[in-house]
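A.B. asks: just the structure for this:
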Amino acid sequence: MVNTPKEVIDESLFKDDLYQAVNGNWLKDATIPDDHASTGGFMDLNDNIEKTLMADFDKLPETDLSTFNKPFQEFAKLYQLAQNFDQRDKDGADPIKPLLNKIENLRDLSELTNQLKEWNLSGLPLPFNFSVDADMKNTKINALYAGTPGLFLPDRTYYENNNPAYEQLMPAFTSMVTSLLVLTDYSGSEADEIIESAKKFDAAIAPNVKSAEESADYTKMYNPMKFSDFAKYSEHINFKSYADDLFGEAPEQIIVTDPKYFEAFDKLVNPDTFSDLKNWMLVKFLTSATSYLSEEFRQTGSTYSRALSGKKTASSQKKSAFYLASGVFGQTVGDYYAHKYFGPKAKADVEQMVRSMIQVYQQRLENNTWLSKATSEKAVLKLSKLELHVGYPDKIDPLEYEYKVIPQGEGGTLFANVNQFIRITKEARYAELGKPVDRTRWDMSANTVNAYYDPSKNIIVFPAAILQAPFYSLEQSASENYGGIGAVIAHEISHAFDNNGSQFDELGNLNNWWTDEDRESFNKLADKMIAEFDGIPFAGSKVNGKLTVSENIADAGGLSCANEAAKNEGDYDLKAFFINWARIWRMKSTKEYMQLLLNIDVHAPNELRANVQVKNIDDFYTAFNVAEGDKMYLPTNERVKIW
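C.D. replies: Below you'll find the predicted structure:
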């Protein structure tokens, strides 16, 4: 339930701290659930949807499912399987033993090369990955990408410069893995040997992969090269034969997301490192499987993530089963949620808000003082081609119709079922290589409290779940809605023109449509946004302005344009607009979670998103009579205005 302004707001703080003025009283009373790392705006909506759907799905065993579509019927079976913890406890580690043995029996790299396809489709980890996605310079067609593996810790920076977080987290990871190995029937000494060997390989990988800051500049993932040249990166892994097995024939081109890693590949993966690689793969596989096994495995397997996020307990059995099953059948569950709880009136109202925001954006692009006419016209063209998806997709992803749950009595353990769905998904995605991109596919389910812009498709997507108070409600004023969902909508539109999105054209292709002078002007403004956030103290650490720049540019553009659009409404209320902007960012988090986000999240901390961006908007000063000397005051020449 959303607090009313009278219950929450301390007007005496408006000039010094908008976030605390709006959320301070709430923060005093808010309690973070033991199985959460945070509570607040986004999380509260998520929790409400979770409770609603779990209550609905409690009735499934007594429901005639023949009236539901096929994927939902299979979801119900998987959900029931996931909730059968008695059987999961009886099975113990047995469901994963065949794949553990497969890793254990691997003798050398040549043997691995000979079974790479089956290894990958079986859900086993590799020190590299192949994926199929839209070619960033020809987004109508799917291309092959070569990517890097994940590390044991969240980011490369944890391994650098004697980072104290390494000394806190790696022992937690080590202890967890050791316990899991013992649960899987390894002796204590064997477990110690395996984890130390695996950590050695992990440490060797770390200096060669991108940090979160480097990955945030995602246009630099586009490094196409001839497959024949890529294959030369390894003397010991036959990339060519692997691609031939996967695709019938290796494509002529592959896009390498992290060239530095593959340039070092031969030093990382060779006969001398094979034993460490093998143990690394074993640990990777084991830690990825724990949520599908017994309660003891599930509890033990979550200890590291809890240390990382500050959660006091693992989620309940019932909740974990819900997220596991709904994660597999995401589009199916989203379709159920949207059709039952999302109304056509709200959809029409939100679509009208989007049209209003696009009109404001067009005016701003046309009247922009620092863009040349040529670049401005191309920006307007891109805006005119922007596609909008609101609520839910027209159809469930056909892939979810392919998932058929194998009954427990026929060997269908929870792990076996999920693993076969992974295989089906991988085979389907690999089969898309060289074929047209499905531009209708959503990357989020309708019950997800979030939104996104896809630069390769030039679309913005707003799932039904986020279209609720405090972001949006037919009961809220237009100004409140524009300060909430309106700013989120305009934020996603702004991503089309942030430091990354601005490098893609109206068709979603990576293509420089800027003049050199305009790009230079934009980069200078982006640097100002970096400087505005960089180094701000938070949670015992500091904000990384480069890591968060794209989201900060989108926040600034979103807030500014939503404010402009709100002015076109008859009941415009300047204060209500900014108050709801601050309200949607309310969040109370564990210190561990805040520090984790500072290291890896491309978004600035919520409190700063609320407070810093309003300082760039002249109307904020008018609304609350903020003047020089007030803590919320920023001199006119320091206010960052891009869009």
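A.B. asks: every contact and neighbour count from this point should use C-alpha atoms.
C.D. replies: Will do.
A.B. asks: quick one, helices of the stretch 451-600 of the chain?
C.D. replies: Here the stretch 451-600 of the chain has its helices, by DSSP state H, counting those that start in this stretch, at 478-481, 487-494, 516-533, 549-566, 574-584, 591-600.
A.B. asks: would a markdown table of the ones you listed with distance to residue 413 and mean neighbour count be doable?
C.D. replies: Listed next are those as a markdown table, based on distance: least, CA to CA, whole Å; neighbours: other CA atoms under 10 Å:
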| stretch | distance to residue 413 | mean neighbour count |
| --- | --- | --- |
| helix 478-481 | 46 | 28 |
| helix 487-494 | 41 | 28 |
| helix 516-533 | 49 | 17 |
| helix 549-566 | 42 | 26 |
| helix 574-584 | 41 | 24 |
| helix 591-600 | 33 | 19 |
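A.B. asks: to check against the first, give me the structure of this:
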Amino acid sequence: MKRYLLSSLTLTLLAAFAHAAPTHNPVSGIDVQYIDPAVRVQDDFFTHLNGKWLATTEIPADKSSWGSFAKLRDDTTPQLRGIIEATQQDKNKKAGSEAQKIGDLYTSYMDEARLDALGVRPLAGELNRIRSLRDKKGVPGLIAHLSKNGIATPYAIYVGQDARESTKYAAYVSQSGLGMPDRDYYLEAKQAGVKEKYQAHVEKMLAMAGDKHAAAHAKAVVALETSLAEVQWTKVDNRDPVKRYNKTPIAQVNELTPGYDLKGGLAAAGIANKVDYVIVNQPSYLAGYSKVLAGADLDTVKAYFEWQLLRSYAAYLSKNFVDESFGFYGTVLSGVTQNQPRWKRGVAAVDNVLGEAVGKLYVAQYFPAERKEHMQELVKNVLAAYKESIDTLDWMSPETKKEAQAKLAKFTPKIAYPNKWRDYAKLQIASNDLAGNMMRAANFATARNVAKLGKPIDREEWGMTPQTVNAYYSSTMNEIVFPASILQPPFFDANADDAVNYGAIGAVIGHEISHGFDDKGSQSDGDGNLRDWWTPADRKNFAAKADALTKQYDGYSPLPGYNVNGALTLGENIADNSGVAIAYKAYKISLGGKPAPVIDGLTGDQRFYMGFGQVWRSKMREAQQIVQIKTDPHSPGQYRANGTMVNQPGFYEAFDVKPGDKMYVAPENRVIIW
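C.D. replies: Below you'll find the predicted structure:
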């Protein structure tokens, strides 16, 4: 039986390979011009492969980092600009059409002279609402209103699939409301300098909005946010989907917030009349929040909400607000010295609001249909390799393997673009009202999500637009999604020998599949429900491997005094390591026992691993590196490359890595999961 399965998979992969093969002599797809021969691949794979690029490339002045992902995104932006400006200039577009909305939103963003003349006046109505707050009993209703307008508040209300009943939508309540990226920026002594600059920034923004007591209010606002930070869960705590699932009847939610009418806030948000329960992500935070609010004076509360309003809408106001916001969030937090050109920011704003309307035009103009066909084959191949791999695991029992196979069989791939596009008919856009456009867009998105409650799950919905250079796995949908824009070099090269494609996009496919079996995803079944389908012994075996991987990445330090957080990045590290391992198996089977060609002096196996390594070619400013370490579940690029390679047996064979080499890890210490 095993021989039969292997031969079937081989035929499938060979058919895909033949279908995808270029008509001319294939190229390697490896950027050999960036290889640094002075660095041995056996000592530092990442620097050997990318050394000349690292030595000669400057991060653009308007970027916090630069690399394969950033360049591809930057290359896509002018294409989107062309699409958007074409709609802007179209004299035949009809009122209410998507073309009118795209063009007019961009026009409203680019009219800088009008925005400068208006100053803070576009927010006058919202500022008056906040300043008219008579007592703290009005806070739940105010939060509901501000949230609908896309303004950060101490807790967020959102709609998603019920993690234990994935066939229905549920309302969630989650911690929120900080103006800096993570609680550590408020609580760690070594971030005190950033916190001081943050307070100065809050003061200046409040003063520009007319606050005559801006200094005192800024100090009080930062103190309030610090109190919220103290009771918030850490990023690592929030990675546990079981701890975050706290189903609470609407009738009992006020028990979580003594003295605070959360139930009334849910009613004002349009939630309470649609469901009889909510799922609270961090119950202890809500209790802590109610105490913080009770201890704050009314002036501080109003100043806090005014600050959050200004922070959320600064980009859509006059130049002084734009520049002041960039000075902190761009320069202080991320080390960027120059803001992006206004047209790039305008394109990003349109893309954020009308992403699928723009995406529809992008796909028609820039995405060749054959890429989707090739990608469908690659996804099918990697899924097949994963299926075979599960059966060979020596640490998993037959009972758990059966459950794992059942989950894998229910995976749904989505490739390039949606089958059904989003309907923007109810969204009103005007060419002379940027802040109003963004508020209406936020209200539109909120209303659209709240309207899902009580309705069947929309399995055609996408969480990313086609022009997004990324991919994702959804545990409640049990789906893997690959937007059109990632199907380009260096991730996918239609003209290259397939070794590099398996190493790049193949590993991305394997990565997203692996999220279904990482430390979080493995707690959900094939139907997307939180359910423990593991035997206790298998879960213990898995945990031991996960702990070893956590310790491995804990040891990496991209900056003095800052180490990678192995617990925060565990899921992504599992996905990187497993994704490469599975993609390698798929690549080897695709060869059908025949030797791979040597191209550019590189064997097929070498090109496979290099294809993965060049995807993570990147540089990052120091301030942004700290933000990444504090907030991002992904490891820095150099460790995604090197940290993954040291656990791949095929890497050792491909590059003859031996004891004494810096990349060498003894076989018994390598972490191999899937």
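A.B. asks: can you pull the TM-score for these?
C.D. replies: Scored against TM-score structural alignment, normalised by the length of structure 1, the superposed chains reach a TM-score of 0.95; 633 aligned residues with a CA RMSD of 2.0 Å.
A.B. asks: sorry, back to before: out of the helices of the stretch 451-600 of structure 1, flag the one nearest residue 236 of structure 1.
C.D. replies: Closest to residue 236 of structure 1 of the helices of the stretch 451-600 of structure 1, according to CA to CA: helix 591-600, at 32.9 Å.
A.B. asks: in structure 2, point out the residues matching the closest one.
C.D. replies: Aligned using TM-score structural alignment, helix 591-600 of structure 1 spans residues 622-631 in structure 2.
A.B. asks: how about stretch 131-139 of structure 1?
C.D. replies: Under TM-score structural alignment, the match for stretch 131-139 of structure 1 is residues 158-166.
A.B. asks: next: stretch 510-527 of structure 1.
C.D. replies: Residue span in structure 2 matched to stretch 510-527 of structure 1, by TM-score structural alignment: 530-547.
A.B. asks: and whatever residue of structure 1 lines up with residue 435 of structure 2, how many residues sit next to it?
C.D. replies: Counting by TM-score structural alignment, residue 435 of structure 2 corresponds to residue 415 in structure 1. Using other CA atoms under 10 Å, the number of residues around residue 415 of structure 1 comes to 20.
A.B. asks: check contacts around residue 415 of structure 1.
C.D. replies: 95-96, 289, 292-293 (CA atoms under 8 Å, 6 or more residues apart in numbering).
A.B. asks: let's see it at 7 Å
C.D. replies: By CA atoms under 7 Å, 6 or more residues apart in numbering, the contact list for residue 415 of structure 1 reads 95, 292-293.
A.B. asks: which of these count as buried?
C.D. replies: By neighbour count, with 16 or more other CA atoms under 10 Å, the contacts of residue 415 of structure 1 hold 95, 292-293 as buried.
A.B. asks: closest one to residue 32 of structure 1 out of those residues, please.
C.D. replies: Closest to residue 32 of structure 1, out of all of these and judged by CA to CA, is residue 292, at 26.2 Å.
A.B. asks: show me what that closest one aligns to in structure 2.
C.D. replies: Checking TM-score structural alignment: residue 292 of structure 1 goes with residue 316.
A.B. asks: who touches its match in this structure?
C.D. replies: Counting by CA under 7 Å, 6+ apart, residue 316 of structure 2 makes contact with 434-435.
A.B. asks: burial measure for the equivalent of residue 136 of structure 2 over in structure 1, as a count.
C.D. replies: Under the alignment (TM-score structural alignment), residue 136 of structure 2 pairs with residue 109 of structure 1. Residue 109 of structure 1: 19 surrounding residues under other CA under 10 Å.
A.B. asks: same question for the one 3 residues further on.
C.D. replies: Neighbour count for residue 112 of structure 1, taken as other CA under 10 Å: 19.
A.B. asks: please tell me how far it sits from residue 124 of structure 1.
C.D. replies: According to CA to CA, to the nearest Å, residue 112 of structure 1 stands 11 Å off from residue 124 of structure 1.
A.B. asks: and if you look at residue 229 of structure 1?
C.D. replies: For residue 229 of structure 1, the distance to residue 124 of structure 1 equals 26 Å [CA to CA].
A.B. asks: next one: residue 461 of structure 1
C.D. replies: In terms of CA to CA, residue 461 of structure 1 sits 33 Å off from residue 124 of structure 1.
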